[in-house]
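> Quick one: sequence plus predicted model below, questions after.
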Amino acid sequence: MLNARSVLVTGSNRGIGLELIRQLLGKSNRPEWIFATCRDPEGPRAQELKNLAAEHPEVKIIPLEVTDLSSIQAAVARVTDYLQGAGLNLLINNAGTSRTTTLESEMAEKMAEVYRSNTIGPMMVSQAFLPLLRKASRESSQKGMSCSKAAIVNMSSEAGSITNLYIWDLGQVIGYRCSKAALNMLTRCQSRGYVEDEILCIAMHPGWVQTEMGGPMAPLAVDTNIRAILKTLGSLSEKDNGTFVNWEGTALPW
């Protein structure tokens, strides 16, 4: 069972991120701190998140643009202040973007934008929060690895599986696929680089869900899938470090 004292979710103002915040609040052992970050907390697209935060003092809304180092550093400073000497148990790199493209229409500048959000952003955010993750791991009494102790979960996509080339016929989305394949490699590197710190590192395909990004054709309801994701996060251990799994914990091919 997931029992993290502190959780940070990027891109939490809509879709998968917002539902993660909502369902974390619904847990009987909800985290003491839920850091909900998004690019523009004062904008209209963050209203649902603000409503949640108004009802639940555990939710701390923090501005965070994952492609902007100064924004990331400011977010780390605020999270550090809130934690008052404690570490950060679980970082969920959920923020991302996609563009509808084909091999013929993909443009270098647009592809680079997707990479900055989907690959470089998670790398920068993980680097910045690493001291807090290390602190949580070091001060935990738990043995081994878990998402309750210290973990980085990178929300990837089976569309980034080189083996499967998931739903190619429904959309080539070249920049998105390449960025998620690169995110999977980042996860593998993190799993090797942070193994001595006992920080669990996972790439997760959350499913093709009915969100603004997923669109109306998506076959999966977001509430059902997030419930499964939280259950899976609670079951992961060191044997899963550096793996690519779906929302139910099933291993996916790279």
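That came through, no problem.
> Please make it C-alpha for all contacts and neighbour counts, starting now.
Noted.
> OK, contacts around residue 121?
The contact partners of residue 121, by Cα atoms under 8 Å, 6 or more residues apart in numbering, come to 66, 67.
> and it, how far is that from residue 207?
Counting by Cα to Cα, to the nearest Å, the separation of residue 121 from residue 207 is 21 Å.
> Then residue 28?
25 Å.
> try residue 109
Residue 109 is 28 Å from residue 207, by Cα to Cα.
> Compare neighbour counts for the two and give me the winner.
residue 207 (21 against 9; other Cα atoms under 10 Å).
> Just confirm the more buried one contacts residue 225, I think it does.
Yes: if you go by Cα atoms under 8 Å, residue 207 and residue 225 touch, sitting 7.2 Å apart.
> what touches both of the two?
With Cα under 8 Å, 6+ apart as the test, residue 207 and residue 225 both reach residue 247.
> okay, now the one to match up with it:
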Amino acid sequence: MSVTLGGNILVTGTNRGIGLDLVRYLAEKTNEETRIYACCRDPEGDKAQALRDLAIQHPQKIQLIKLDQSNEDSISCAFQTVSAHIGAGGLNLLINNAAIAKPPIPGLLSDTNKQDMMEGYETNVVGPFLLTKVSLSPSSQWKFTQQTQMISCRRSAVINISTLGSSIEKLPENFHAAQLYSYRASKAALNMVTRCFSEEFKSQHILVAAVHPGWVRTDMGGEQATITTQESVLGMINLISSMSNKDRGMLLDWEGTIIPW
């Protein structure tokens, strides 16, 4: 089955887990004109072997990009590299997937320090903020495609991967399972950035929304998680493919259910 997404797609955090399977699915299911810019901290490192193998399988579709989301210079360099490839074609879809959780699950209060809080904010909030800002800058040569005024992920969109754990209203229902102070707080801040960007770029017909991928069996999610990366990615791609103006600025789960702030 092919999906309706296509054009120029950039995904961060692609060397493992959800990001890797997002790239795999997009490479396999989109049309031949689709170009996927797969970003990770060290494309040549041992942890990116699976991503390199995938790029070899789809040499015309996948371009590996070095990007450290906690480093502003790295973001700028990645931006320039992708711009050179895209040219006047414009970017259709940016998926801000890269994130960290320190300390890992359960992220107890006693194990969480100032550095964990600051690193979580820097990577999970500031990184996506800067990458989106530079991508959508009026002076940038890397402009999102604006073929029509119809808002959708097939035209021009930013999708921030968030979490159910960012919901202040839902916190009492899941806090006992994992405290994750840094991760929860940073993703709640990312939700606000998402909402702000959705208003900022409304007049440019660029869709900005946040998506919870589910509790996924990854290095971050742990072995007790309830769904696989493949199940999560399939659900998210189906959701993203059908998004429209009604989803602008919202936090949705991988099955399309609205999550309260």
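It's in. Note that the structure is a prediction, hence the values are computed from the model and not measured.
> After superposition, what's the TM-score here?
Laid over one another, the chains give 0.95 as their TM-score (TM-score structural alignment, normalised by the length of the first structure), with 252 aligned residues with a Cα RMSD of 1.6 Å.
> Now for residue 223 of the second structure: which residues touch it?
residue 217.
> what's the helix or strand for residue 154 of the first structure?
strand 151-155 (DSSP states H and E).
> Now the element after that strand, going C-ward?
Per DSSP H and E, strand 151-155 of the first structure leads on to helix 174-193 as the next helix or strand towards the C-terminus.
> List of residues touching the next helix or strand after that following helix?
Following helix 174-193 of the first structure in sequence order, the next helix or strand is strand 200-205 (DSSP H and E). The contact list for strand 200-205 of the first structure (Cα under 8 Å, 6+ apart) reads 145-147, 150-158, 183-184, 187-188, 190-191, 194, 237-238, 240-247.
> 7 Å - rerun?
Contact with strand 200-205 of the first structure is made by 145-147, 150-158, 184, 187, 190-191, 238, 241-247, as judged by Cα atoms under 7 Å, 6 or more residues apart in numbering.
> what range in the second structure matches the helix or strand just after it?
Per DSSP H and E, the first helix or strand lying C-terminal to strand 200-205 of the first structure is helix 222-235. Alignment of helix 222-235 of the first structure against the second structure: residues 229-242, by TM-score structural alignment.
> Go ahead and measure how far that stretch is from the middle of the chain.
12 Å (Cα atoms, centre = their mean, to the nearest Å).
> And it against the first structure, how far off on average?
Here the mean offset of stretch 229-242 of the second structure against the first structure after fitting is 0.7 Å, by mean Cα distance after the TM-score superposition for the first structure.
> contacts for that stretch?
By Cα under 7 Å, 6+ apart, stretch 229-242 of the second structure touches 4-5, 17-18, 21-22, 153-154, 213-214, 216-217, 254-256.
> all strands of the stretch 1-150 of the second structure, in order?
8-11, 35-40, 62-66, 93-96 (DSSP state E, counting those that start in this stretch).
> Which among the ones you listed is found nearest to residue 108 of the second structure?
Minimum separation from residue 108 of the second structure across those (Cα to Cα) falls at strand 93-96, 26.1 Å.
> Can you tell me what residue 92 of the first structure aligns to in the second structure?
Per TM-score structural alignment, residue 92 of the first structure is aligned with residue 95.
> again, but for residue 201 of the first structure
Aligned counterpart of residue 201 of the first structure in the second structure: residue 208 (TM-score structural alignment).
> Quick check: its match vs residue 242 of the second structure, distance?
Residue 208 of the second structure is 13 Å from residue 242 of the second structure, by Cα to Cα.
> rewinding a little: tally of neighbours for the match of residue 92 of the first structure?
Residue 95 of the second structure: 21 neighbours (other Cα under 10 Å).
> How about residue 254 of the first structure?
Using other Cα under 10 Å: residue 254 of the first structure sits among 16 other residues.
> quick one: it and residue 165 touch, right?
No: with contacts counted by Cα atoms under 7 Å, residue 254 of the first structure stays clear of residue 165, the gap being 9.9 Å.
> ok, the alignment partner in the second structure of residue 127 of the first structure - contacts?
With TM-score structural alignment as the criterion, residue 127 of the first structure lines up with residue 133 in the second structure. Not one residue lies near residue 133 of the second structure by Cα under 7 Å, 6+ apart.
> Okay, residue 133 of the second structure and residue 94 of the second structure: tell me how far apart.
Residue 133 of the second structure sits 11 Å away from residue 94 of the second structure, going by Cα to Cα.
> Please name whichever of the strands of the stretch 1-150 of the second structure is nearest to residue 179 of the second structure.
Smallest distance to residue 179 of the second structure across these (Cα to Cα): 23.2 Å, for strand 93-96.
> post-alignment, the closest one versus the first structure, mean distance?
Mean deviation for strand 93-96 of the second structure: 0.3 Å (mean Cα distance after the TM-score superposition for the first structure).
> on that earlier part again, need the strands of the stretch 1-150 of the second structure in JSON lines with distance to residue 137 of the second structure, can you?
JSON lines is the format used below for these (distance: least, Cα to Cα, whole Å):
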{"stretch": "strand 8-11", "distance to residue 137 of the second structure": "16"}
{"stretch": "strand 35-40", "distance to residue 137 of the second structure": "19"}
{"stretch": "strand 62-66", "distance to residue 137 of the second structure": "20"}
{"stretch": "strand 93-96", "distance to residue 137 of the second structure": "14"}
